[in-house]
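Student: only geometry, no sequence info:
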């Protein structure tokens, strides 16, 4: 290949590595080819965590030695190189002085090398990344043309590392959001423009596993009954239609949009699931962007709730908000879940007289006068939307 072809190949692989870290081996090898290096190393220092992003041509033991020297005893001539610039060691230190240096004797010589070139790619208080490339002992020094070639590649390396960091942060953020959704006390299914599920939380997965009104497969979300499936998928399709509309119509449609609702039948003894469909914010440009969304990007959410499921309420919220004892709060939560006083007393394994005493204390502390007022207050103050609390009442002491 011509020298320009090596440069183009290196740049292409560098950007592929931004999207897939497994491509860094090939990318670094291509960079080494473009500048005629026999060995190369991309190493990182991030706070107390240090590591080698990738290396080419080095034995693992030699990589560790060179990385240790770069981290623990960074030579001054390397620290002085500006970020984004490439420098031959021979331009900063004489061969004689380099032979006497710790970097050479502790790391470069054991690896069988001598001439090197270094380019700082990232240098912040939190993170530093350096590209080091070298030639084996006895080979000639890097030329000015080699330095120029590396200077062409370095900006792309910097961009690739930044893209990779941003993607990693975005993936972490997205995963954190999905973890939160997974803990929700309602079923949540995110679906794409083809109405295929792209995320199913634990609650929705459990409903589907027990055949409780909803059926979820790899490519479909349906109801147990055909007629209800049609209504459900019509509601989901309305979300998708908002993404296909012209910007002005789409924006006004979103402003008017409310969760579209339908009901999914379960076995005769259970009330129907309540299914609500909500569109996401839409892209600025329809058309081609919409086609990309066909490939699995969520554009709507389906929420599934069970009307007869005991409410997930937070006992700690009541104890802290109204200075209730734990027993008083447990009794209040049972009553809010529809328990009669005798049934609540039995559940808490206390006498009915004790339960009446607790209820009187609860009404006084919450400034309510009837059970209906107490239930409304409890629901407003302690409803738990996520499953961090397990909803059990326990039988601990006051």
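Tutor: That came through, no problem. What you see is a predicted model, and the numbers here were worked out from it, not measured in a lab.

Student: all contacts plus neighbour counts: C-alpha atoms, from now on.
Tutor: Noted.

Student: Residue 300 and residue 278, how far apart?
Tutor: Distance, residue 300 to residue 278, by Cα to Cα, to the nearest Å: 6 Å.

Student: Spit out the residues that contact those two alike.
Tutor: residue 239 (Cα atoms under 8 Å, 6 or more residues apart in numbering).

Student: Compare neighbour counts for these two and give me the winner.
Tutor: residue 300 (24 against 21; other Cα atoms under 10 Å).

Student: Name the residue most distant from the centre of this structure?
Tutor: residue 353 (52.0 Å; Cα atoms, centre = their mean).

Student: which SS class is it?
Tutor: Of the three states, residue 353 takes helix according to DSSP: H, G, I helix; E, B strand; the rest coil.

Student: Tell me the spacing between it and residue 375.
Tutor: The value you get for residue 353 to residue 375, if Cα to Cα is used, is 20 Å.

Student: Equivalent analysis for residue 107, please.
Tutor: When residue 107 is compared with residue 375 (using Cα to Cα), they lie 72 Å apart.

Student: More neighbours: the two, which one.
Tutor: In this comparison of residue 107 against residue 375, neighbours counted by other Cα under 10 Å, the higher total goes to residue 107 at 22 against 18.

Student: counting contacts, what elements does the strand or helix carrying residue 176 pack onto?
Tutor: Following DSSP states H and E, one finds residue 176 within helix 144-182. With contacts defined as 3 or more Cα pairs under 8 Å, 6 or more residues apart in numbering; DSSP states H and E, the secondary structure elements packing on helix 144-182 are helix 3-19, helix 24-35, strand 113-123.

Student: just checking, what packs against the first one?
Tutor: Where contact means 3+ Cα pairs under 8 Å, 6+ apart, helix 3-19 is packed against helix 24-35, helix 144-182.

Student: Next one for the comparison:
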């Protein structure tokens, strides 16, 4: 096993499971897997007929390969996944197991990948199925390296079951997080609709369900507005949130759409890309469509909070401000007190409500949110 760092396999297994809780670490984990079998880089992905819709994680060392396949190679058909499907789950193979030398030389995708980029050798296989779609792993070597041998394939096959279990855990965790986000929007009296990679509706919270029926609805698994102009704008913000080029960043404003509805007044809609974005191979949910009723405003029932937890008026004001998303410095400035005073009030507030983190406190406060119609 000259090209396999056998002593690192156990460490790599631990890192694979560690990535379940930290999806941003998958690139580094795949790099470690590649180095363990003497390869340049590795890719974990769900293939698609359209390159721009391919979801996956990859090691930073093969950015050039991924960039090429999504940009210059996007119009070339990649025959490798289809050949790998025939092999079955859990078996590692090389490009030479899937193609003859004549086929590699003749096929445009293979010819470009080898000739232009220099990625001559590849090993991988189908690891599992995620929501019915195959999950593939591949690792690459350049032409100046030797081809993958049986020791490397055996090492990969030993890792494949761990990848499969980590994938299952990751999907469950991602859905739990998405459901938590929908619940949070419910607590803020906002409709929340979880959308998949092509805009299909995966889950709908209670507030969103109450908005359905007049002016906006779910048809054919997608959110649609009855008004043609509103629907065109709605589909535009959904597609923007699902774009592969979207970059998650904190913005003061988001593109919003006013959906005209007869009898019930307008509805405000905006779409939020989820962490990991469209490329997150394990997260079926890619964005949340948020729906707000302009004629309703959210109001924290301060009297109920005070009575339930024995809060002072200052503590109630702090709880309300935190629920509105304000930070401690802003609250101190608005109330014309020192930041130290606000921190002292926060400490007392958390003790009285038996909460240990600010996010936990805000979640509790939002349970005392009610709607008031203007």
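Tutor: Yes, it's here. Note that the structure is predicted; figures quoted are calculated from it, not measured.

Student: quick one on the thing from earlier: okay, the angle between the helix holding residue 176 of structure 1 and helix 3-19?
Tutor: Going by axes from the mean of the first three to the mean of the last three Cα atoms, to 10 degrees, helix 144-182 of structure 1 is angled at 20 degrees with respect to helix 3-19.

Student: so helix 144-182 of structure 1 matches what in structure 2?
Tutor: Counterpart in structure 2 of helix 144-182 of structure 1, with TM-score structural alignment as the criterion, is residues 150-188.

Student: so where do the strands sit in the stretch 151-300 of structure 2?
Tutor: Chain-ordered strands for the stretch 151-300 of structure 2, with DSSP state E, counting those that start in this stretch as the definition, fall at 191-195, 201-204, 216-219, 222-225, 257-259, 267-273, 287-292, 296-300.

Student: most tightly surrounded among these?
Tutor: Using mean count of other Cα atoms under 10 Å, the stretch among the strands of the stretch 151-300 of structure 2 with the largest mean neighbour count is strand 191-195, at a mean of 28.

Student: Which positions in the helix or strand containing residue 234 of structure 1 come out as buried?
Tutor: According to DSSP H and E, residue 234 of structure 1 maps onto helix 226-244. Judged by neighbour count using 16 or more other Cα atoms under 10 Å, the buried positions of helix 226-244 of structure 1 are 228-229, 231-233, 235-240, 242-244.

Student: could you point out which element follows it?
Tutor: Heading C-terminal from helix 226-244 of structure 1, the first helix or strand you meet, by DSSP H and E, is helix 247-256.

Student: Tell me the counterpart residues of that following helix in structure 2, please.
Tutor: Counting by TM-score structural alignment, helix 247-256 of structure 1 sits on no residues of structure 2.

Student: report the angle between the axes of that helix and helix 226-244?
Tutor: Note on geometry: by the same axes, to 10 degrees, helix 247-256 of structure 1 and helix 226-244 are set 130 degrees apart in direction.

Student: name the helices or strands packed onto whichever helix or strand comes after helix 247-256 of structure 1?
Tutor: Next helix or strand after helix 247-256 of structure 1 toward the C-terminus (DSSP H and E): strand 260-264. Under the contact definition 3+ Cα pairs under 8 Å, 6+ apart, strand 260-264 of structure 1 sits against helix 226-244, strand 273-279.

Student: Mind doing that once more with 6 Å?
Tutor: strand 273-279 (3 or more Cα pairs under 6 Å, 6 or more residues apart in numbering; DSSP states H and E).

Student: State the span of structure 2 onto which the strand it packs on is aligned.
Tutor: Residues of structure 2 matching strand 273-279 of structure 1: none, counting by TM-score structural alignment.

Student: For that strand, name the packing helices and strands.
Tutor: In this structure, strand 273-279 of structure 1 makes packing contacts with strand 260-264, strand 300-305, judged by 3+ Cα pairs under 6 Å, 6+ apart.

Student: Please repeat the previous calculation with a cut-off of 7 Å.
Tutor: Contacts of strand 273-279 of structure 1 with other secondary structure elements, assessed using 3 or more Cα pairs under 7 Å, 6 or more residues apart in numbering; DSSP states H and E, are made with helix 226-244, strand 260-264, strand 300-305.

Student: quick check, distance from that strand to the centre of its chain.
Tutor: Put simply, strand 273-279 of structure 1 sits 25 Å off its chain's centre (Cα atoms, centre = their mean, to the nearest Å).

Student: Repeat that for stretch 290-308 of structure 2.
Tutor: Using Cα atoms, centre = their mean, the offset of stretch 290-308 of structure 2 from its chain centre is 29 Å.

Student: What are the contacting residues of it?
Tutor: Surrounding stretch 290-308 of structure 2, the residues in contact under the criterion Cα atoms under 7 Å, 6 or more residues apart in numbering are 188-193, 208, 267-271, 312, 316, 320, 368-374.

Student: ditto for stretch 89-97 of structure 1
Tutor: Under the criterion Cα under 7 Å, 6+ apart, residues 77, 115, 116, 117 lie in contact with stretch 89-97 of structure 1.

Student: Identify, from the residues you listed, the entry nearest to residue 17 of structure 1.
Tutor: Closest approach to residue 17 of structure 1 among the contacts of stretch 89-97 of structure 1 (Cα to Cα): residue 117, at 21.7 Å.

Student: What lines up with that closest one in structure 2?
Tutor: Taking TM-score structural alignment, the alignment pairs residue 117 of structure 1 with residue 123 from structure 2.

Student: State the distance from that match to residue 138 of structure 2.
Tutor: Note on residue 123 of structure 2: its distance to residue 138 of structure 2, by Cα to Cα, is 6 Å.

Student: Could you count how many residues lie near residue 336 of structure 1?
Tutor: Every residue meeting other Cα under 10 Å relative to residue 336 of structure 1 is counted, giving 21.

Student: Surely it and residue 375 touch.
Tutor: Yes - because the distance of 4.7 Å satisfies Cα atoms under 7 Å, residue 336 of structure 1 is recorded as touching residue 375.

Student: rewinding a little: a markdown table for the buried residues of helix 226-244 of structure 1, including distance to residue 160 of structure 1?
Tutor: Converted to a markdown table, the buried residues of helix 226-244 of structure 1 look like this (distance: Cα to Cα, whole Å):
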| residue | distance to residue 160 of structure 1 |
| --- | --- |
| 228 | 49 |
| 229 | 46 |
| 231 | 46 |
| 232 | 43 |
| 233 | 41 |
| 235 | 41 |
| 236 | 38 |
| 237 | 38 |
| 238 | 39 |
| 239 | 35 |
| 240 | 34 |
| 242 | 35 |
| 243 | 31 |
| 244 | 33 |
